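>>> Sequence and computational prediction follow.
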Amino acid sequence: MHILPRSLVLSLLILPMAQADSVHQPQEDFWQALSALCGQAFAGRLASYDESLDQGWLDQQLVMHVRKCSADEIHIPLHVGEDRSRTWVLRRDAQGIELKHDHRLESGAEDEMTWYGGRTSDAGRAWRQVFPVDDYSRVLFVTAGLEGSLTNIWYMDIRPGEHFAYGLTRVGRHLRVQFELDQSVEPPPPAWGHE
């Protein structure tokens, strides 16, 4: 009978736990980089867009405000000119990070097209997390006649001190909004429904 050294047995038990932690490390690093921006606002620009689909965003001031942060939730309102209807809501748990789009009317009531988004399917990178469309969103898109959105993939990039970017991709579509992080701007008023 062979007896394994105690240190080898312990390392064999600890290794799977360490590997599990390292799988989520890129998400932890991403979360910490985004959380470090809490309370700050940044001006942005359309880096990639479709002139006809994104017409309402052209020539508008774009401002993101990392407004609310906790250990498991971050709210980032996106202001497009005077339109304060959009908030990106990020939530994290043991399975990964979820991105939802909270759309509100000026009255503060929820828009019919709200809470769509997706969840990370892997650890991603410390500088990029990707959110493939989820089942709730697919049902919402079919109901609204937006079958083209059934393959949506959203992403967020963060390069501390350089830029933050939000993007949407699908066949024939790429929207990217990029915000420069080297200079903050005055935080805008709260998003509609979050006063």
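Arrived safely, thanks for sending.
>>> can we go C-alpha only for contacts and neighbour counts from here?
OK.
>>> in which helix or strand would I find Pro26?
Assigned by DSSP states H and E, Pro26 belongs to helix 6-35.
>>> Buried residues in that helix, which are they?
Using 16 or more other Cα atoms under 10 Å as the test for burial, helix 6-35 gives 24-28, 30-31, 33-35.
>>> Would you format the residues you listed as JSON lines with distance to Arg84 included?
Rendered in JSON lines, the data for the buried residues of helix 6-35 read as follows (distance: Cα to Cα, whole Å):
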{"residue": "His24", "distance to Arg84": "33"}
{"residue": "Gln25", "distance to Arg84": "33"}
{"residue": "Pro26", "distance to Arg84": "31"}
{"residue": "Gln27", "distance to Arg84": "28"}
{"residue": "Glu28", "distance to Arg84": "29"}
{"residue": "Phe30", "distance to Arg84": "25"}
{"residue": "Trp31", "distance to Arg84": "24"}
{"residue": "Ala33", "distance to Arg84": "24"}
{"residue": "Leu34", "distance to Arg84": "21"}
{"residue": "Ser35", "distance to Arg84": "21"}
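>>> of all these, which comes closest to Leu46?
Leu34 (20.1 Å; Cα to Cα).
>>> show me what contacts the closest one?
Ile158 (Cα atoms under 8 Å, 6 or more residues apart in numbering).
>>> ok, now the one 10 residues further on?
Gly44 sits next to 61-64, 177-180 when contact means Cα under 8 Å, 6+ apart.
>>> now with 7 Å?
In this structure, Gly44 makes contact with 62-63, 177-180, judged by Cα atoms under 7 Å, 6 or more residues apart in numbering.
>>> need the strands for the chain, in chain order.
When assigned using DSSP state E, the strands of the chain occupy the ranges 41-48, 62-65, 68-69, 73-80, 83-93, 96-103, 116-119, 128-132, 153-159, 163-170, 173-180.
>>> A further structure is provided below for comparison with the first:
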Amino acid sequence: MRFIYSIFLFFMFQLGFAQKESGAKQFWNTLKQHCGKTFEGTITAGATPNDPFVGKKLVMHVRSCEENRIRIPFFVGDDKSRTWVLTFDNDQIQLKHDHRHEDGSEDKITQYGGKSPNSGLPNIQFFPADQFTADLIGYASTNVWWITLDEKSFSYNLRRIGSDRVFTVTFDLLKPIATPEAPWGWKE
């Protein structure tokens, strides 16, 4: 009987009926492959002449990869205040924005973001604003962030539903750059 069951499992696997990793898990594992690497980005949507990101060097550093948490500092020129914090839990990913002052203390607007409503796809994860964000920043209650990821690029995106607000910065994963100093408030 065991032999027949083993053959059954073998054929089910060969036919693709075996359970594959979820979209969230595949996305997570792909992102972890970039741990320790640093990439330069460009604004690919939503830039305005008075945007504080325009004309600045944009850098992401996949600095810390733990089993269920990945931290990615995002530098805008000399401003090292931002870190994207991704947490994997129960087959969903949460995105939080950790904002710090130069002395390492938390900004009053920090830890906002959202959690994916489902496991998503291997190359894209959506994060609608959570209740904490709505309470902290009322106008951001309709924010939706998403990250796209493939073998060539990583993009961080923001859309404020009901407005013209959109922002995308895209990083070239084929061209790692030198590792920057730690972000503000970083503790190993």
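In hand now; what should we look at? Keep in mind that this is a model prediction, so the values were computed, not measured.
>>> what's the angle between the helix holding Pro26 of the first structure and strand 73-80?
Using axes from the mean of the first three to the mean of the last three Cα atoms, to 10 degrees, one finds that helix 6-35 of the first structure and strand 73-80 are set 30 degrees apart in direction.
>>> relative to strand 83-93, how tilted is helix 6-35 of the first structure?
Using the same axes, to 10 degrees, helix 6-35 of the first structure lies at 170 degrees relative to strand 83-93.
>>> roughly how far out does helix 6-35 of the first structure sit from the chain middle?
In terms of Cα atoms, centre = their mean, to the nearest Å, the centre of helix 6-35 of the first structure is set 23 Å apart from its chain centre.
>>> just stretch 64-73 of the second structure next, same as before
A distance of 10 Å separates the centroid of the chain from that of stretch 64-73 of the second structure, by Cα atoms, centre = their mean.
>>> Kindly provide the distance from the most centrally placed residue in the second structure to Phe27 of the second structure.
To find the centre residue of the second structure, average its C-alpha atoms and take the closest one (Cα atoms, centre = their mean): that gives Ile147, at 5.4 Å. Using Cα to Cα, to the nearest Å, we find Ile147 of the second structure at a distance of 10 Å from Phe27 of the second structure.
>>> Likewise for Ala47 of the second structure?
Using Cα to Cα, one obtains 27 Å as the distance from Ala47 of the second structure to Phe27 of the second structure.
>>> Likewise for Phe132 of the second structure?
Following Cα to Cα, the distance that separates Phe132 of the second structure from Phe27 of the second structure is 25 Å.
>>> Chain neighbours aside, what residue packs nearest to the corresponding residue of the first structure for Asn118 of the second structure?
The alignment partner of Asn118 of the second structure in the first structure, by TM-score structural alignment, is Asp122. Take Asp122 of the first structure and drop its neighbours on the chain: the residue closest to it by Cα to Cα, 6 or more residues apart in numbering is Gly96, 7.6 Å away.
>>> and the residue mapped onto that neighbour from the second structure, how many neighbours does it have?
Under the alignment (TM-score structural alignment), Gly96 of the first structure pairs with Gln92 of the second structure. By the criterion of other Cα atoms under 10 Å, Gln92 of the second structure has 19 neighbours.
>>> and Gln92 of the second structure, what does it touch?
Per Cα under 7 Å, 6+ apart, neighbours of Gln92 of the second structure: 24, 116, 118-119.
>>> And Val66 of the first structure, what's its match in the second structure?
Counting by TM-score structural alignment, the partner of Val66 of the first structure is Val62.
>>> I figured that match was touching Phe75, is that so?
No. Under the criterion of Cα atoms under 7 Å, Val62 of the second structure lies out of contact with Phe75, with a separation of 11.7 Å.
>>> and stretch 103-123 of the second structure, how far apart are its ends?
36 Å.
>>> repeat for stretch 174-191 of the first structure
The separation between the terminal residues of stretch 174-191 of the first structure, taken as Cα to Cα, is 25 Å.
>>> what's the burial count for the closest residue to Ser155 of the second structure other than its chain neighbours?
Leaving aside its sequence neighbours, Ser155 of the second structure sits nearest to Thr170 (Cα to Cα, 6+ apart; 4.2 Å). The tally of other residues near Thr170 of the second structure (other Cα under 10 Å) stands at 22.
>>> got the contact list for the corresponding residue of the first structure for Ser22 of the second structure?
Using TM-score structural alignment, the equivalent of Ser22 of the second structure in the first structure is Gln25. With contacts defined as Cα under 7 Å, 6+ apart, Gln25 of the first structure has no neighbours.
>>> redo that, cut-off 10 Å
When the contact criterion is Cα atoms under 10 Å, 6 or more residues apart in numbering, the partners of Gln25 of the first structure are 19, 31, 123-126.
>>> ok, so of those residues, who is nearest Leu90 of the first structure?
Trp31 (9.4 Å).
>>> quick one: contacts for the closest one?
The neighbours of Trp31 of the first structure, taking Cα under 10 Å, 6+ apart as the test, are 25, 71-74, 90-92, 97, 126-127, 129, 158.
>>> How about residues contacting stretch 131-143 of the second structure?
Residues contacting stretch 131-143 of the second structure (Cα under 10 Å, 6+ apart): 96, 108-114, 127-130, 158-163, 165-166.
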